[in-house]
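**Q** this one's structure only:
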């Protein structure tokens, strides 16, 4: 799952990114609305954590443009104002959720995950199961035939994407786009290495099949 944090307070942005990465998300950071729009035009983000009071291009205008373009990216708007009228205005602009500062970080993570589930068509349940494999996307746990798989955050993200594909082939490019951040080098073989480790933890019989020249399928 890929998240863009648009926050002009650099210390807060760094804290947000660190916490979201620990929760298993691939996170990029921008500090103004203009850069946010540039990134959103380049990459397919699942969720945008958007500070309302951004320089260059105001957060309200970022939300308007994103919604006007028909983007599937969900918007969680952050603001220092907790007034009801501000929340209403933010939601009317097209934000999918609204959170006042200061906030409890576990609540932020929970809201981001909920927006990601809602962004899928049809909406995804929090529990994904197939062939003895049970993945809880809220608690971030994966079990196969009663055995805890002890996946790394990246392995969990890749497995979740494969499960969500529901039998469709997922290319290495799509996995890199959705599970890694903008700094990932597409030529490092990161997807191949991660897939090898994931297969080892899933055990036998094998669940992930390589479709030569196309990608991977669960």
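**A** Nice, thanks for sending it over. Keep in mind it's a predicted model, so treat the numbers as computed, not measured.
**Q** going forward, measure contacts between C-alpha atoms and count neighbours the same way
**A** Will do.
**Q** ok, and for the helix or strand containing residue 65, which residues are buried?
**A** For residue 65, the host element (DSSP states H and E) is helix 59-68. The neighbour-count check on helix 59-68 (16 or more other Cα atoms under 10 Å) flags 59-63, 66-67 as buried.
**Q** The helix or strand just after that helix - contacts with which helices or strands?
**A** Next along the chain after helix 59-68, taking DSSP H and E as the criterion, comes strand 74-79. Secondary-structure packing of strand 74-79 (3 or more Cα pairs under 8 Å, 6 or more residues apart in numbering; DSSP states H and E): strand 47-51, strand 97-100, helix 105-119.
**Q** As a markdown table, the buried residues of helix 59-68 with distance to residue 51 would be great.
**A** As requested, the buried residues of helix 59-68 are exported to a markdown table (distance: Cα to Cα, whole Å):
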| residue | distance to residue 51 |
| --- | --- |
| 59 | 6 |
| 60 | 9 |
| 61 | 11 |
| 62 | 10 |
| 63 | 10 |
| 66 | 14 |
| 67 | 16 |
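**Q** In addition, the following structure is provided for comparison:
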């Protein structure tokens, strides 16, 4: 593994570096929070060993900034603060594990091995974007070029299907099945009616049509 060790105590940093290097890992060491943040953002590491009490930016601040920026590298926090509230604070802010000083190198190695065996976190898609249309899947809200578009639940579902299937014609049968859960054509114009309403709401105040009608086939969302 390639591991970043951030500790301002030179003896501790060297102790960890030598031990992990002997175990076959590639180890980089830094002594300040600013250096730790820079290295973690600029380079790819398999794990980070982060002292909580770093000069400049403390370890907890570095951890928060990494997580806020989308960095999911496993982090073990090192600290002389052994209180339960301190450990809870570290874990709640994105630490994968917490180790209180003094510690045995064998325990640090074991904890590193454990967090590296954990399955990777799968990022759940929460925002759909096609052109200037954006849908928040959690809030079920829609914006076009920053303008809020008020849609009914079925209209949101229809738009979601169109946005998830960019460059693909969505037929009437497909929309009936996915939006209304019909596995047959009930011979209604329900799709056409809802598409018309959806199109009108999306297009209000805009020059170009957000939805393309493919005559005799179905509908597509307009792409740039």
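**A** Yep, that arrived. Nothing here was measured: the structure is a model prediction, and the numbers come from that model.
**Q** where does the TM-score land?
**A** Scored by TM-score structural alignment, normalised by the length of structure 1, the superposition of the two chains gives a TM-score of 0.54; 122 aligned residues with a Cα RMSD of 1.4 Å.
**Q** If I take the helix holding residue 65 of structure 1 and strand 47-51, what angle do their directions form?
**A** 160 degrees (axes from the mean of the first three to the mean of the last three Cα atoms, to 10 degrees).
**Q** which bit of structure 2 covers helix 59-68 of structure 1?
**A** Aligned using TM-score structural alignment, helix 59-68 of structure 1 spans residues 59-68 in structure 2.
**Q** ok, so what distance separates the closest residue to residue 130 of structure 1 other than its chain neighbours from residue 77 of structure 1?
**A** Excluding the flanking residues, the one nearest residue 130 of structure 1 by Cα to Cα, 6 or more residues apart in numbering is residue 163, at 7.9 Å. As judged by Cα to Cα, to the nearest Å, residue 163 of structure 1 and residue 77 of structure 1 stand 29 Å apart.
**Q** Equivalent analysis for residue 179 of structure 1, please.
**A** Using Cα to Cα, residue 179 of structure 1 is found at 22 Å from residue 77 of structure 1.
**Q** Test my guess that residue 144 of structure 1 contacts residue 129.
**A** No - the criterion here is Cα atoms under 8 Å, and residue 144 of structure 1 misses it with residue 129 at 9.4 Å.
**Q** Among the two, which residue is more densely surrounded?
**A** Counted by other Cα atoms under 10 Å, residue 144 of structure 1 and residue 129 do not tie: residue 144 has more neighbours, with 17 against 13.
**Q** Which residue is the nearest non-sequential neighbour of that one?
**A** residue 133 (4.3 Å).
**Q** Quick one: neighbours of that neighbour, just the number.
**A** For residue 133 of structure 1, the count of nearby residues is 17 (other Cα under 10 Å).
**Q** Ok, residue 176 of structure 2 next?
**A** Neighbours of residue 176 of structure 2 (other Cα under 10 Å): 18.
**Q** element containing residue 103 of structure 1, please.
**A** Per DSSP H and E, there is no helix or strand for residue 103 of structure 1.
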